[in-house]
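Engineer: sequence unavailable; structure follows:
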């Protein structure tokens, strides 16, 4: 990875308050950009600004409760360019596990390795918390699948018609997992 990318984009964890404060602006806009671009991230198009901001305020509550962590990527001039979240498993028999959710990179920042850097930041955060297994799901055939495979994730299987894309069309979803080693 080039040093230019490391200096051009900075990644940092967000506190619950920072997520709350950025919910109505940068985070909501980033989520809307993903949905508008056809990403299957849990929402149907058109995604309204109020709905996107409300979802992020819910993420802020989860962060306050210690359920979810958030990392953000900022580009030139401080613009929010990407985000990723880590959700801790809630069941007593799964304290070692977490889910990667909402890896979003703004369409203007794609193709520069930012998704890989965000994923690595979340994996490092999970290791620091003592998690040893991560899981995620993604739309089968999406560009994200290549990113996950390249980052060492293992395909677990595919479920047909699992989720609707933003236009409402059912698509298969593929699950991936990654075992983390303590470093």
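Structural biologist: Yep, it's here. Just so it is clear, the structure is predicted and the values come from calculations on it, not from any experiment. Residues are numbered from 1 along each chain as shown.
Engineer: C-alpha only now, for contacts and for neighbours.
Structural biologist: Fine.
Engineer: which residue ranges of the protein form helices?
Structural biologist: For the chain, applying DSSP state H gives helices covering 3-8, 16-22, 28-36, 49-64, 114-128, 143-150.
Engineer: dump the ones you listed to CSV, plus mean neighbour count.
Structural biologist: As requested, the helices of the chain are arranged in CSV below (neighbours: other Cα atoms under 10 Å):
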stretch, mean neighbour count
helix 3-8, 11
helix 16-22, 18
helix 28-36, 21
helix 49-64, 18
helix 114-128, 20
helix 143-150, 15
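Engineer: so which of those gets nearest residue 73?
Structural biologist: Comparing the helices of the chain against residue 73 with Cα to Cα, the closest turns out to be helix 114-128 (7.2 Å).
Engineer: what's the angle from that closest one to helix 143-150?
Structural biologist: 50 degrees (axes from the mean of the first three to the mean of the last three Cα atoms, to 10 degrees).
Engineer: hmm, back to that, and the helices of the chain as a markdown table, adding distance to residue 70?
Structural biologist: Output for those, formatted as a markdown table (distance: least, Cα to Cα, whole Å):
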| stretch | distance to residue 70 |
| --- | --- |
| helix 3-8 | 19 |
| helix 16-22 | 8 |
| helix 28-36 | 14 |
| helix 49-64 | 8 |
| helix 114-128 | 8 |
| helix 143-150 | 18 |
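Engineer: try it against this one:
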């Protein structure tokens, strides 16, 4: 069993609902994708709408992994860097695999598909991402070839008295 990936899928109600459900389920399972649990689809929706704007403007691309039933099982957003001196790398963010599918190797498949997708951007030499300290996900990204390039202490406040590092990682594409 493997995922089927689609870069720049048609945004329709089924995709919208699939991404919103995935994002909600990932957060509520403890995933560090911009929120802390508990959340509802309505909590996630404004962030999704912001991503739709970026998609429509061509600044961001969406990578979706579908499971064998055709359901949204994984996603990642790839965004061009807007700074004129940093246009040679892109951001990878909101990297998610549905909790029901974790442990099947889908995360590695998603990261490989994201790397392939990044290579379709003209002039891109590296992928940059950040992750929340204290989750262990930095070890996963390192196992996918990403190198830690910095940490900002106490940059992410998940609750009063619970501050986490913002870990920056980079994957050169040469």
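Structural biologist: Cool, the structure landed. The structure presented is a predicted model; accordingly, all values stated were derived computationally and were not measured.
Engineer: thinking again about what came up before, so which of the helices of the first structure is nearest residue 100 of the first structure?
Structural biologist: Of the helices of the first structure, nearest to residue 100 of the first structure by Cα to Cα is helix 114-128, at 7.7 Å.
Engineer: where does the closest one end up in the second structure?
Structural biologist: Per TM-score structural alignment, the counterpart of helix 114-128 of the first structure in the second structure is residues 106-120.
Engineer: contact partners of that stretch?
Structural biologist: With Cα atoms under 8 Å, 6 or more residues apart in numbering as the test, stretch 106-120 of the second structure has contacts from 2-3, 5, 7, 63, 65, 74-76, 78, 90, 92, 96-97, 124, 127, 144, 173.
Engineer: residue 93 of the first structure pairs with which position in the second structure?
Structural biologist: Using TM-score structural alignment, the partner of residue 93 of the first structure in the second structure is residue 85.
Engineer: and its match, how many neighbours?
Structural biologist: Applying other Cα atoms under 10 Å, we find 8 residues neighbouring residue 85 of the second structure.
Engineer: then residue 172 of the second structure?
Structural biologist: A total of 14 residues lie near residue 172 of the second structure under the criterion other Cα under 10 Å.
Engineer: pretty sure it contacts residue 144?
Structural biologist: No: using Cα atoms under 8 Å, residue 172 of the second structure is not in contact with residue 144, being 11.7 Å away.
Engineer: quick one: residues contacting the residue nearest the centre of the first structure.
Structural biologist: Of all residues in the first structure, the one closest to the mean position by Cα atoms, centre = their mean is residue 103, 2.2 Å from it. Taking Cα under 8 Å, 6+ apart, we find residue 103 of the first structure in contact with 82-85, 115, 118-119.
Engineer: for the second structure, longest strand please?
Structural biologist: strand 147-159 (DSSP state E).
Engineer: residues in contact with that strand?
Structural biologist: With Cα under 8 Å, 6+ apart as the contact definition, strand 147-159 of the second structure has outside contacts at 36, 132, 142, 163-171.
Engineer: filter those residues down to the buried ones, ChimeraX style.
Structural biologist: In ChimeraX, a selection of the buried entries from these looks like this (16 or more other Cα atoms under 10 Å):
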select :132,163,164,165,166,167,168,169,170,171
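Engineer: now the contacts of strand 147-159 of the second structure as CSV including distance to residue 15 of the second structure?
Structural biologist: Output for the contacts of strand 147-159 of the second structure, formatted as CSV (distance: Cα to Cα, whole Å):
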residue, distance to residue 15 of the second structure
36, 23
132, 27
142, 30
163, 33
164, 32
165, 32
166, 30
167, 30
168, 29
169, 29
170, 29
171, 28
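Engineer: return the subset of the contacts of strand 147-159 of the second structure lying in strands.
Structural biologist: 132, 163-171.
Engineer: between all of those, which two are separated the most?
Structural biologist: 163 and 171 (26.0 Å).
Engineer: distance of residue 67 of the first structure relative to residue 97 of the first structure?
Structural biologist: 12 Å (Cα to Cα, to the nearest Å).
Engineer: name the residues contacting each of these two.
Structural biologist: With Cα under 8 Å, 6+ apart, residue 67 of the first structure and residue 97 have common neighbours 88-89.
Engineer: the more surrounded of the two?
Structural biologist: Neighbour count, other Cα under 10 Å: between residue 67 of the first structure and residue 97, residue 97 has more, with 20 against 16.
Engineer: what sits against the more buried one?
Structural biologist: 88-89, 131-135.
Engineer: which of the residues you listed tops the neighbour count?
Structural biologist: Highest neighbour count within these: residue 134, with 24 neighbours (other Cα under 10 Å).
Engineer: from what I can see that residue touches residue 95, true?
Structural biologist: No: contact criterion Cα under 8 Å: residue 134 of the first structure and residue 95 do not qualify, at 11.3 Å.
Engineer: count of neighbours near whatever residue of the second structure lines up with residue 81 of the first structure?
Structural biologist: Alignment note: residue 81 of the first structure maps to residue 73 in the second structure; criterion TM-score structural alignment. By other Cα under 10 Å, 27 other residues sit near residue 73 of the second structure.
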